[in-house]
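Asks: what follows is a predicted protein model with its sequence.
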Amino acid sequence: MKALLSIDYTWDFVATEGALTTAEEGQKIETALVQVTKEFIEAGDFVVFAIDRHEKEDAFHPENKLFPPHNLAGTTGRELFGSLAPIYEQYKEKTNVYWIDKRHYSAFSGTDLDIRLRERHITDLYLTGVCTDICVLHTAIDAYNLGYRLFIVENSVASFDPVGHEWALRHFSGALGATIV
């Protein structure tokens, strides 16, 4: 069984004026990311929207020392970007579509993602979203350590750091045994 993880494709990470944006790089993957997401949903495969959620007054979160405030609860910055938003709205009531609020880079850290995948007998994970070398990478590392087979949808991942993006793609295949599709 397979699942697709759609990681952090939100306004703050993709819009030109987003707080921590991949800008043009993130915008270039929109069509492919939306297409693969729709294909998985319509095929009945499990699709997880793993979305960063931060609180404005959270003085203890380590990312506050590294990045400007982003994906704050209750703000436009946390909304899905572009044509992915209506896809989610159209299908969000289906039993194979699931939203996870995540507080850390990895979609597994502090969430019930592993339980949701295992109860559905998921073995193969397809990863999409941003940032290739941060949240997608940390999710992939946790998935690898939990024994999932990994597939990175290359035309559906992006970063604001081109060097980091290329390094992460090599790391996925070289160190995590992921298949780049």
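Replies: Perfect, thanks for sending it.
Asks: please count neighbours and contacts with C-alpha atoms only from this point.
Replies: Noted.
Asks: what's the first helix or strand after the biggest strand by length in the chain?
Replies: The single longest strand within the chain, with elements called by DSSP state E, is strand 149-158. The C-terminal neighbour of strand 149-158 among helices and strands, as given by DSSP states H and E, is helix 162-176.
Asks: and the angle from that following helix to strand 149-158?
Replies: Angle of helix 162-176 versus strand 149-158, following axes from the mean of the first three to the mean of the last three CA atoms, to 10 degrees, is 180 degrees.
Asks: quick one: residue 158 and residue 59, what's the gap?
Replies: Distance of residue 158 to residue 59, given as CA to CA, to the nearest Å: 28 Å.
Asks: next one for the comparison:
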Amino acid sequence: MKRALINIDYTYDFVADDGSLTCGKAAQEIEESIVGVTKQFVECGDYVVFAIDTHQRNDNYHPETSLFPAHNIKGTNGVELYGQLNAYYKEIKDVENVYYLSKTRYNAFLGTDLDVKLRERGIEEIHIVGVTSDICCLHTAIEAFNKGYKVVIHKDAVASFNHVGHEWALEHYEKVLGATIV
């Protein structure tokens, strides 16, 4: 079965202590795992997608504007991948099986060419890592399930700023989406 890794929103604004919408320590604690999983997929020749939340400055029409502080603004360091993942991405960004995808909604499929890219490659199984487990990772997993993909969640490579939401999402992935938790 052909597989892909969807690496969601592991950016400065979501991870760094001074990020504008940070998961803080919970996200920082998964750094080694998220980099390790990403390296494994790249080295195996699997398709690796960096699905990164990207917003425009002063976009008062975006639905998140009233829910969250401004974050991942295009052209700022907030939208850059965080820490070791950023350093690794710079090494692999031109590798054929690596794709950087800017997204504007929680769901990485919505308004993007993600489904087309996956289907072109015959991908049947999607592995998800990143933040936040109960928002962007969850909405992407739900859409993947609805599109018929097998979903795998890397438990040690997802995090949230909401511990209760994180635990709920892990159960939801498994019990409602039939996802494999590894």
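Replies: Perfect, thanks for sending it. Small disclaimer: the values here were computed from a predicted structure and weren't measured.
Asks: rewinding a little: now the longest strand of structure 1 on structure 2. Mean distance?
Replies: Strand 149-158 of structure 1 differs from its equivalent in structure 2 by a mean of 0.2 Å after superposition (mean CA distance after the TM-score superposition for structure 1).
Asks: what's that strand in contact with?
Replies: Strand 149-158 of structure 1 has contacts (CA atoms under 8 Å, 6 or more residues apart in numbering) with 22, 25-26, 29-30, 32-33, 123-132, 140, 143-144, 165, 169, 172, 176-181.
Asks: quick revisit: look at residue 158 and residue 59 of structure 1 and report which has more neighbours.
Replies: More crowded of residue 158 of structure 1 and residue 59, by other CA atoms under 10 Å: residue 158, with 29 against 10.
Asks: tell me the spacing between that one and residue 61 of structure 1.
Replies: Going from residue 158 of structure 1 to residue 61 of structure 1 by CA to CA gives 24 Å.
Asks: do the same with residue 178 of structure 1
Replies: Counting by CA to CA - residue 178 of structure 1 and residue 61 of structure 1 are separated by 30 Å.
Asks: more neighbours, the two?
Replies: Between residue 178 of structure 1 and residue 61, residue 178 has the larger neighbour count (other CA under 10 Å), namely 21 against 13.
Asks: so the more buried one sits against residue 172, correct?
Replies: Yes - between residue 178 of structure 1 and residue 172 there is a contact under CA atoms under 8 Å: 5.2 Å.
Asks: run through the residues that contact the counterpart of residue 113 of structure 1 in structure 2.
Replies: Counting by TM-score structural alignment, residue 113 of structure 1 lines up with residue 114 in structure 2. By CA under 8 Å, 6+ apart, the contact list for residue 114 of structure 2 reads 101, 108.
Asks: ranges for the helices of structure 2?
Replies: Remark: helices assigned in structure 2 by DSSP state H are 12-15, 25-28, 31-44, 83-92, 114-120, 136-146, 163-177.
Asks: which one of these has the most crowded surroundings?
Replies: helix 12-15 (a mean of 28; mean count of other CA atoms under 10 Å).
Asks: structure 2: which residue goes with residue 53 of structure 1?
Replies: Under TM-score structural alignment, residue 53 of structure 1 pairs with residue 54 in structure 2.
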